[in-house]
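# Sequence first, predicted coordinates after that:
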Amino acid sequence: MKGLFLLIFMSCIFCLSAQVGRARIVDVFLIGGQSNATGQGYVRNIPRSFEVDTTVMFYYSRYLNGGKGGERWRLLCQASESDDKFGVELSLGTCLHNEYPDRNIALIKHALSGSNLYEQWNPGNRKGETRGEEYAKFIETVKSGLAQLREKGYTPVLRAMVWQQGEADARDIAGMERSRLYGINLNNFIQQVRLDLGAEDLLFVYGSVMPMAASRFTGRDLVRNAQKEVAEGSGSSLSLPSAIWINADDLQMRCSDYMIPMPEDDVHLGTYGVLELGRRFSQVIIRKWGDK
């Protein structure tokens, strides 16, 4: 009888210790890119049926929200150029925590509207190239956020990064050669992010760009095709494991959003489009992450 009691007691201690250890682990998800990552959805147009899960932790760079509230951990909120707009952070964090209510979920974000991959997000790891300003800001933001989590007693674990970018590399002002190099540059970017953050298996999820053709985006087809080539299982020499492309062409655009100042915008996602993109990102992560 004593042996049975001892076995049960030790089992309880083991389970409690495992729960305590798990409670200190934080699953971290990164957000980067240009304007559709920064977010052009309007806070005032978010439907009442959508409730932000404020148990999710959030850290964003000092360059977002007009320089207000960044570089510190806070409850999940919007973070775009200004506080009247939001990005995928709201639905991404909420959907992930809905799926994993017993886990600590944290997001780290840096993005800049209009930024390109060939220069501003260039890791600077190839001969003759220099590290781009946005890449440097992103890595600095992520490392700072992780360090603050450790100072709070957490053990952060990088799980995935979501990325929405490519329009700037398809613009006529970028030049067709840079559009042609998008696949090579995206492949290099993903690999270097994983290397710089010490997460060689980091899941990298990104959505299609520019569903609407426009004359100023002369390299549109090149960039869109390159996105698919980099994806896992594409059969291309640029393909990378755990790089997942998702279709975002059917999402609502800002030109069809409700009472907005830019009714002719043919580039940016609208309120419902941003919310759905974040949800789709989360669904890929959930499917690939499984029960880890």
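Now that the structure is in, tell me what you want to look at. Numbering: from 1, shown residues only.

# CA only for contacts and neighbour counts going forward, please
Noted.

# all helices for the stretch 151-292 of the chain, in order.
Counting by DSSP state H, counting those that start in this stretch, the stretch 151-292 of the chain has helices at residues 167-170, 176-180, 182-196, 220-230, 271-289.

# just checking, what packs against the first one?
Translated: helix 167-170. Using 3 or more CA pairs under 8 Å, 6 or more residues apart in numbering; DSSP states H and E, the elements in contact with helix 167-170 are helix 176-180, helix 220-230.

# repeat that for 10 Å
Packing partners of helix 167-170 (3 or more CA pairs under 10 Å, 6 or more residues apart in numbering; DSSP states H and E): helix 35-38, helix 176-180, helix 220-230.

# And the ones you listed: which comes nearest L107?
Ranking those by proximity to L107 (CA to CA) places helix 35-38 first, at 13.2 Å.

# what's the spacing between that closest one and its chain's center?
Chain-centre distance of helix 35-38: 10 Å, with CA atoms, centre = their mean, to the nearest Å.

# ok, and here's another one to check against it:
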Amino acid sequence: MKIVFFTFFCLLGFGTVSAQINKDKAVEVILLAGQSNMAGAGNYTALDSLVKERVIKVANRVMISNSGNPLKPLSFYLSKGHKEKYGFEEAFGPELMIGVTLAEKNPNTLYLCIKRAQGGTALYGAWNPEWTAEKAIEVEAEGFKRELKLYSNFINDIKVNLKRLDDKGIKYKIIGMVWEQGENDAAKEVSTLSYEANLAKLINGIRTEFHVNDMPFVLGQINSHYGNFPAGPETVRTAQEHITQVLKNVAVIKTTANEPYDDFPKHSDKVHYNEIGQYRLGVAFAEALLQMKNQK
């Protein structure tokens, strides 16, 4: 194996990579998208110091572009909203332990996470690959969310980041996508009943756009209960399981349907995963991606 110090990664934000890297090995790209539990309300400050050390140790090999923002090494992000609601500002989503788990399993690989998340948005509306103003008005809350075209924004995020690699002559490979979303679709009948069909369109759309027809796709099963359609949560949960039988290379991280949510613990709002829940969720996503990758 050749030892290469990727000085050109300084231009991308990677800095100097001291690990042994095969210069012909592609940067592995992970796509991440969804609503608030993808954005993440994990309390980074509350994590064990050993976990934080693990994050720091791999941060020079895992970069993230979050919602169109410039590349940064893997770490927490700052949230004024979480500070007001939960009392902490340093927050993280599933990308944290996805990055740590993948990097620890593959110490000679560089990773790029491309993430876009917006709380309180629906696949029927803002995330719809076939977005229309009428659909957005049906399901999105009044205000800016009715104007959001998150699917097209996400496609643009990916293209910008991949072009950055292309421009520097850096090889890359999209190894999978992680999806954490569905709570807002379960809140209304029209979005609930079309969830599986819309999810299939999103998966097929991403795969087709970036010529990765067999791209592994892992989704987290929802378990929140709110909205005006009582059958919504269970219907969406069932759709999220069934899609794994309809499309190839799709996996679901199953969750318990009701409290106390011991598998992936939540904050007291019973909606958002806390630091333990987000930690476990990230590990589960990463392990599923690795298993699907190894089966190919």
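Now that the structure is in, tell me what you want to look at. Bear in mind that the values here come from a model prediction, so they are computed numbers and not experimental data.

# Quick check: TM-score for this pair?
The TM-score (TM-score structural alignment, normalised by the length of structure 1) is 0.78; 249 aligned residues with a CA RMSD of 2.6 Å.

# picking up where we left off before, would you point to the one among the helices and strands packed on helix 167-170 of structure 1 that's packed deepest?
helix 35-38 (a mean of 28; mean count of other CA atoms under 10 Å).

# how big's the offset between the helix or strand following that one and structure 2?
Helices and strands here follow DSSP states H and E; after helix 35-38 of structure 1, the next one along the chain is strand 41-42. Comparison of strand 41-42 of structure 1 with structure 2 after fitting gives an average deviation of 0.9 Å (mean CA distance after the TM-score superposition for structure 1).

# which helices and strands sit right next to strand 41-42 of structure 1?
strand 85-86, helix 271-289.

# now the helices of the stretch 151-292 of structure 1 as TSV including distance to S82 of structure 1?
Supplementary listing: those in TSV, determined by distance: least, CA to CA, whole Å:
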stretch	distance to S82 of structure 1
helix 167-170	21
helix 176-180	29
helix 182-196	27
helix 220-230	28
helix 271-289	15
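
# For R24 of structure 1, find the nearest of those.
helix 271-289 (19.0 Å).

# Give the aligned range of that closest one in structure 2.
The aligned range for helix 271-289 of structure 1 in structure 2 is 275-293, by TM-score structural alignment.

# quick one: buried residues of the matching stretch?
The neighbour-count check on stretch 275-293 of structure 2 (16 or more other CA atoms under 10 Å) flags 275-290, 292 as buried.

# Confirm I108 of structure 1 sits in a strand?
Yes - judged by DSSP: H, G, I helix; E, B strand; the rest coil, I108 of structure 1 forms part of a strand.

# residues in contact with the aligned partner of it in structure 2?
Aligned counterpart of I108 of structure 1 in structure 2: I114 (TM-score structural alignment). By CA atoms under 10 Å, 6 or more residues apart in numbering, the contact list for I114 of structure 2 reads 29-33, 63-69, 71, 95, 154, 157-158, 161-162, 177.

# Quick check: the aligned residue for F138 of structure 1 in structure 2?
For F138 of structure 1, the aligned residue in structure 2 is F154 (criterion: TM-score structural alignment).

# Please read the previous query as pertaining to D169 of structure 1.
Per TM-score structural alignment, D169 of structure 1 is aligned with D185.

# circling back: let me know which of the helices of the stretch 151-292 of structure 1 is the nearest to R48 of structure 1.
helix 271-289 (12.3 Å).

# That closest one vs structure 2, average offset?
Comparison of helix 271-289 of structure 1 with structure 2 after fitting gives an average deviation of 0.7 Å (mean CA distance after the TM-score superposition for structure 1).

# How far does that helix sit from its chain's centre?
Per CA atoms, centre = their mean, the centroid offset for helix 271-289 of structure 1 relative to its chain is 10 Å.

# Over to stretch 50-66 of structure 1?
Stretch 50-66 of structure 1 has its C-alpha centroid displaced from the chain centroid by 12 Å (CA atoms, centre = their mean).

# pretty sure G145 of structure 1 contacts F29?
No - taking contacts as CA atoms under 10 Å, G145 of structure 1 lies outside contact range of F29: 11.3 Å.

# Need the overlap of contacts for these two.
Taking CA under 10 Å, 6+ apart as the criterion, G145 of structure 1 and F29 both touch 58, 106-109.

# Now render those as CSV, adding distance to A79 of structure 1.
Shown next, in CSV, are those (distance: CA to CA, whole Å):
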residue, distance to A79 of structure 1
F58, 10
A106, 14
L107, 11
I108, 11
K109, 8
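
# and which of the residues you listed is nearest M210 of structure 1?
Checking the shared contacts of G145 and F29 of structure 1 against M210 of structure 1 with CA to CA, the nearest one is K109 at 22.0 Å.

# Tell me the spacing between that closest one and L76 of structure 1.
K109 of structure 1 sits 11 Å away from L76 of structure 1, going by CA to CA, to the nearest Å.

# on that earlier part again, contacting residues for the match of D169 of structure 1?
120-125, 139-140, 191-195, 227, 229, 232-233, 236.

# P47 of structure 1 now?
271-272.

# nearest to E129 of structure 1, of the helices of the stretch 151-292 of structure 1?
Nearest of the helices of the stretch 151-292 of structure 1 (CA to CA): helix 182-196, 11.8 Å.

# what's the average distance of that closest one to structure 2?
Overlaying structure 2 shows helix 182-196 of structure 1 at a mean distance of 0.9 Å from the equivalent residues (mean CA distance after the TM-score superposition for structure 1).
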